[in-house]
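A.B. asks: Give the three-dimensional model of this entry:
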Amino acid sequence: MDAFGQFLDFLDSILGGSAWFPYVLLGVGFFFTIYLKFPQVRYFKHACKVVTGKFDKKGNEGDTTHFQALATALSGTVGTGNIGGVALAISIGGPAALFWMWMTAFFGMTTKFVEVTLSHKYRVKTDDGTMAGGPMYYMDRRLNMKWLAILFAIATVISSFGTGSLPQINNIAQSMEATFGFEPWHTGGVLSVLLALVILGGIKRIAAITSRIVPLMAAVYIVGALGVILYNIENIGPSFASVFTNAMSGSAAAGGFLGASFAYAFNRGVNRGLFSNEAGQGSAPIAHASAKADEPVSEGMVSILEPFIDTIIICTITGLVILSSGVWSEKFDTQFERSSMTIIQGQYSEGNAQQRESLYQYLNGGKEHDIELYNGNIEVAQGKALSNDFTILHSRSIGEDISFGITERHVYTGIVEVKNGRLVDNSISIRGKSLVHSAELTTKAFTRGFFGDSGQYIVSIGLLMFAFSTAIAWSYYGDRAMIYLLGSRSVMPYRVFYVAGFFWASFADTTLVWKLAAVAIVVMTLPNLFGIFLLRKEMKESVDDYWKKFNSEHNADDQNPNKGDDKSSMRVNESN
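C.D. replies: Below you'll find the predicted structure:
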């Protein structure tokens, strides 16, 4: 697993963790925002009307309503990214990471508008009478790039595990164990059975369930979050200030947090923003392709609401809970995760300014440091090291009160071998005080409000509904990709593997799962961004045609707020 984790680190370093990827993702969104004249602002009100069914027509082909398609797509995006993903971004990038999540969402509203419109336009009806769509269909049917369509479909299947299945149940199991003491594999077993029962019913059952879960889970989570935000209301102003002041300079060291450079906060903020709202990834278009609509652009407008709800509302609330409560820079007693842990040579202290600066440089990829990875043996008696010639870094902080064990209940006595900063013996565990991340950090934050320790139950319940609904939606994305690749007969074997992977991830290494998700997302995103950019002119023509048709149909009735010439009417409707 250590070797696999290092391999994922390498892939992430040249893909999502690279210097160029955030610029590509934001660049495409920025380009379409300018090219289409800020559709995320001009069409927002109109999108709200479309999703309510105001302009629906009888007889439109499709499997779901606009709202059900939006709910299914939201269930695929509103998940651990909103609870664990935001916490992870802040824990490694500081407050500045939240700013870049916002930027990803703002430009992502346009990116999603484009990808959903084009995918809906080239959707097809499958052998069983349901609709199938997604970027692979416009790549194949419009661009005549079957090789790119196949690459995207394969990446979708991989990402359905890396985004939809593995990290979701992993965070659920982690939260349920921390809150209620349930064994992870017990949680995974029960939810795996429920997942299988839901996804066997296809898109109609999925849409029916998600359209009920999404509003409920959002309401429960927001109420709990407001209990923390209002309790720490005096910290909201400083929290917002830290997000903006650190946006261009990186996040300074605070408490146990050793600091993050601009490049690191920017990269992680954009990366986690993508994981949260999936704008540009090409996943949501698969759900929206099922919507009953004769105008692809209208469904594209509905998708504008997704990044707004997902990131600008829910992720911001999570971020404010974490920042205002102050837990993001506090150390807690925790089990150290091997993938988040490095052992370095020498004894380092946060109180030593020179040593802290050296650690900052090391953690942020700088060259001005004297950090060396530890190689050698550590003698341990009753769980405590007998020497102090090493320092354990965990979750971008210095570990304290270190204890070695075989299990959480049995301390270790003997020799611990360390090679290149990693434990050689996988059976040895380390526990101590350090910063925490992901769902555990959000759980800690929710206990710092009016609900006290009971706040952790809100996170557990919210995470359970968020993440489980995400797993449901992503199973649909994966089986649509399998239909494109191998036909309808491949769907059932895929679902079996999907459920099996879901169960396995309930007791797997948290950080390892997140690393796999980060790589899978980028492998899926790049072909989609390339494809929609090639179709930029067609997208603009489709939007113009939509408004001409809309105005001609609604000029004569009361639904059109401005009766008049086509140009005036178009301007009014564009603003609506």
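A.B. asks: going forward, measure contacts between C-alpha atoms and count neighbours the same way
C.D. replies: Fine.
A.B. asks: packing partners for the helix or strand that contains residue 415?
C.D. replies: Here residue 415 sits within strand 414-419, counting by DSSP states H and E. For strand 414-419, the contact count by 3 or more CA pairs under 8 Å, 6 or more residues apart in numbering; DSSP states H and E identifies strand 376-381 as packing neighbours.
A.B. asks: And the strand it packs on, how far out from the chain middle?
C.D. replies: Centroid separation between strand 376-381 and its chain, computed with CA atoms, centre = their mean, to the nearest Å, is 39 Å.
A.B. asks: same for it, what does it pack against?
C.D. replies: On a contact count with 3+ CA pairs under 8 Å, 6+ apart, strand 376-381 meets strand 414-419.
A.B. asks: and the strand it packs on with strand 376-381, angle?
C.D. replies: With axes from the mean of the first three to the mean of the last three CA atoms, to 10 degrees as the criterion, the two stretches strand 414-419 and strand 376-381 enclose an angle of 160 degrees.
A.B. asks: related to what we said a few turns ago, which of the residues in the strand holding residue 415 are buried?
C.D. replies: Taking 16 or more other CA atoms under 10 Å as the basis for neighbour counts, the residues of strand 414-419 that come out buried are 416, 417, 418.
A.B. asks: if I look at the last one, how far off is residue 123?
C.D. replies: Yep, that's residue 418 we're talking about. Residue 418 sits 54 Å away from residue 123, going by CA to CA, to the nearest Å.
A.B. asks: How about the second one?
C.D. replies: Distance from residue 417 to residue 123, counting by CA to CA: 56 Å.
A.B. asks: Also the first one?
C.D. replies: Counting by CA to CA, the separation of residue 416 from residue 123 is 57 Å.
A.B. asks: mind checking the longest helix of this structure?
C.D. replies: Among all segments of the chain classified by DSSP state H, the helix with the greatest residue count is helix 455-486.
A.B. asks: follow-up on the earlier one: can you give me the offset of the strand holding residue 415 from its chain's centre?
C.D. replies: Its chain's C-alpha centre and that of strand 414-419 lie 36 Å apart, by CA atoms, centre = their mean.
A.B. asks: repeat for stretch 321-337
C.D. replies: 20 Å.
A.B. asks: Show residues contacting that stretch.
C.D. replies: Identification of contacts with stretch 321-337 by CA atoms under 8 Å, 6 or more residues apart in numbering yields 87, 90-91, 95, 225, 228-229, 232-233, 235-236, 239, 254-257, 394, 429-437, 441-442, 444-446, 448-449, 509-511.
A.B. asks: And for stretch 497-507?
C.D. replies: With CA under 8 Å, 6+ apart as the test, stretch 497-507 has contacts from 161, 165-167, 169-174, 184-185, 187-189, 192, 195-196, 475, 513.
A.B. asks: One more, so I can put them side by side:
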Amino acid sequence: MWGTPLVILLCGGGLFFMVYSRFTPFRYFGHAIQVLRGKYDDPDDPGDINHFQALASALAATVGLGNISGVAVAIAMGGPGAVFWMWVSAFLGIATKFFTCTLSIMYRGKDSEGHIQGGTMYMIVEGLGRKWKPLAVLFAIAGLFGPLPIFQANQLTQALREIVYIPNGWVTEQAHFTGDLITGLIILAIVSLVIFGGIKRIGKVASRMVPAMVILYMGIVFVILGIHIDVLPQYLKLIVTDAFTAQAALGGAVGQIIITGFKRAAFSNEAGIGTATLAHGAAKTKEPIREGLVAMMGPAIDTLLVCTLTALSILVTGVWRTGDENGIALTAAAFGEALGPTGPYLLILCVAVFAFSSLFTYSYYGTKCFGFLVGADKQKYYNYFYVISIIFGSVTTISAVINLIDGMYAVMAIPTMTVALLLAPKVMDAARDYFSRMDTFKIYK
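C.D. replies: So this is what the prediction gives:
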């Protein structure tokens, strides 16, 4: 499904949003930061969580193992040039997130229990009308499977197995099923403690975990880059040149590199996929544009910052040349090359924090989609399916996991981009109104 048409939809749609908005989102980053800091928070506004918790919840899902092993998979499959197309996707994703998450507030609906809800399926029904409901149902069905925790569980289990269990003789490379199963059960227990508390508990946990994990990871990677500072410029250049020539790529043709970069970026920052609309749609606000501005910061933090750091650590250490397509093993090799025996264990710490932050938020996405399909009173039952899938992810192969997740993300992107493109004029009308009021009262500066 991740062929040229879908890449054109995401890339072309993002380019349209960027040009159509006349780069408006990029001009108001300062105001977005003020909104994020709570300057305009009103506890009486409709919604469940504040702006910061909404962004933290969305980032908890995006700043995860896609940034650690997903980037490694992109480089292994498409070479250094794939990173450049991840950057392009991120810039386009900033505009896409602004439009989609503005709509998530503008066209909130009510679930079967009368509670205000946001997300792509409500944007479609409330914004386009009931006749478009089949498109909303398509998104919701894919949303049951796309956010499953199987990738995070798989990569966390694999990291523990290869970095801790096997080196210490607890399991062997041939006989590790029991160890993986035990790890899966432990992950299941920890995740269950958080997700059954709903979005308010998830938001509180995410708002504490996300800043700490990003700072920790950045600090470690900066040390790696400092050790290899002499080769850093040449790899920055290689990322750009390889994106167009593909001469140094392990993955082949330029077109395939572009698809690889966009696919992995979509899994990382989820711009245009629609999952973030579910988190941002829960924000406490009456101003849709404010949430759009907060949401657009996601791809900048996730892809332009965190993913770039991972990519550079893999490139400057030279481990990308091994041809290993095992994402977590490739990143672990980079940490080990630069930091010695301590490196992989530091990565394990980052992997654990990143994985659990994603595991917590993804459950909320699935419950909202399930509630839309069968009723809000039954959405809690999705969490049982969710935690059981952790066991599947822990013991299955990475290829099976990636194929399922990528397929469902592709399906989710179609309804999300369709509704965003059709309702783009509504977003710009709201933006002109909002920024004219901000300019009049000079309160955004």
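A.B. asks: Overlay them and tell me the TM-score.
C.D. replies: For these two chains in superposition, a TM-score of 0.94 is obtained (TM-score structural alignment, normalised by the length of the second structure); 431 aligned residues with a CA RMSD of 1.5 Å.
A.B. asks: follow-up on the earlier one: equivalent range in the second structure for the longest helix of the first structure?
C.D. replies: In the comparison with the second structure, helix 455-486 of the first structure aligns to the range 343-374 (TM-score structural alignment).
A.B. asks: buried ones in the matching stretch?
C.D. replies: Within stretch 343-374 of the second structure, the residues scored as buried using 16+ other CA under 10 Å are 343-348, 350-373.
A.B. asks: What of stretch 25-37 of the first structure?
C.D. replies: Burial within stretch 25-37 of the first structure, assessed by neighbour count using 16+ other CA under 10 Å, is assigned to 25, 26, 28, 29, 30, 31, 32, 33, 36.
A.B. asks: quick one: the helices in the stretch 1-150 of the first structure?
C.D. replies: For the stretch 1-150 of the first structure, helices defined by DSSP state H, counting those that start in this stretch occupy the ranges 2-14, 21-35, 39-42, 44-51, 66-77, 80, 86-93, 96-121, 135-141, 146-159.
A.B. asks: Tell me which of those helices sits most buried.
C.D. replies: Mean neighbours per residue, mean count of other CA atoms under 10 Å, is largest over the helices of the stretch 1-150 of the first structure for helix 80, with a mean of 31.
A.B. asks: mean per-residue distance, that helix to the second structure?
C.D. replies: Here the mean offset of helix 80 of the first structure against the second structure after fitting is 1.3 Å, by mean CA distance after the TM-score superposition for the first structure.
A.B. asks: can you tell me what part of the second structure that helix aligns to?
C.D. replies: Structural correspondence for helix 80 of the first structure: residues 65 of the second structure, per TM-score structural alignment.
A.B. asks: got a list of contacts for that stretch?
C.D. replies: Contact with stretch 65 of the second structure is made by 151, 152, 155, 351, 354, 355, as judged by CA under 8 Å, 6+ apart.
A.B. asks: if you set the cut-off to 7 Å instead, what comes out?
C.D. replies: Residues outside stretch 65 of the second structure that contact it (CA atoms under 7 Å, 6 or more residues apart in numbering): 152, 351, 354, 355.
A.B. asks: Now residue 326 of the second structure: closest residue in space, sequence neighbours ignored.
C.D. replies: Using CA to CA, 6 or more residues apart in numbering and skipping the chain neighbours, the partner closest in space to residue 326 of the second structure is residue 73 (6.7 Å).
A.B. asks: in the second structure, what residues pair with stretch 215-232 of the first structure?
C.D. replies: For stretch 215-232 of the first structure, the matching stretch in the second structure spans residues 211-228, with TM-score structural alignment as the criterion.
A.B. asks: In that stretch, which residues are buried?
C.D. replies: With the criterion 16+ other CA under 10 Å, stretch 211-228 of the second structure contains buried residues 213, 214, 217, 220, 221, 222, 224, 225, 228.
A.B. asks: Now do it: distance to the chain's middle.
C.D. replies: A distance of 20 Å separates the centroid of the chain from that of stretch 211-228 of the second structure, by CA atoms, centre = their mean.
A.B. asks: List of residues touching that stretch?
C.D. replies: Taking CA under 7 Å, 6+ apart as the criterion, the residues outside stretch 211-228 of the second structure that touch it are 309, 313, 316, 338, 350, 353, 354.
A.B. asks: which of those lies closest to residue 280 of the second structure?
C.D. replies: Of all these, the one with the least separation from residue 280 of the second structure (CA to CA) is residue 354, at 19.8 Å.
A.B. asks: contacting residues for the closest one?
C.D. replies: By CA under 7 Å, 6+ apart, residue 354 of the second structure lies in contact with 63, 64, 65, 213.
A.B. asks: Which two of those residues have the greatest separation?
C.D. replies: The largest separation in the contacts of residue 354 of the second structure, counting by CA to CA, is between 65 and 213 at 11.9 Å.
A.B. asks: Next one: the aligned residue in the first structure for residue 123 of the second structure from residue 284 of the first structure, what distance?
C.D. replies: Matched by TM-score structural alignment, residue 123 of the second structure corresponds to residue 138 in the first structure. With distances defined as CA to CA, the gap from residue 138 of the first structure to residue 284 of the first structure amounts to 14 Å.
A.B. asks: count of residues packed around residue 442 of the second structure?
C.D. replies: Counted with other CA atoms under 10 Å, the burial measure for residue 442 of the second structure works out to 10 neighbours.
A.B. asks: What of residue 61 of the first structure?
C.D. replies: Each residue near residue 61 of the first structure was counted by other CA under 10 Å, and the total is 15.
A.B. asks: measure the equivalent of it over in the second structure to residue 118 of the second structure for me?
C.D. replies: If you follow residue 61 of the first structure across to the second structure using TM-score structural alignment, you land on residue 46. Look at residue 46 of the second structure and residue 118 of the second structure: by CA to CA, they are 11 Å apart.
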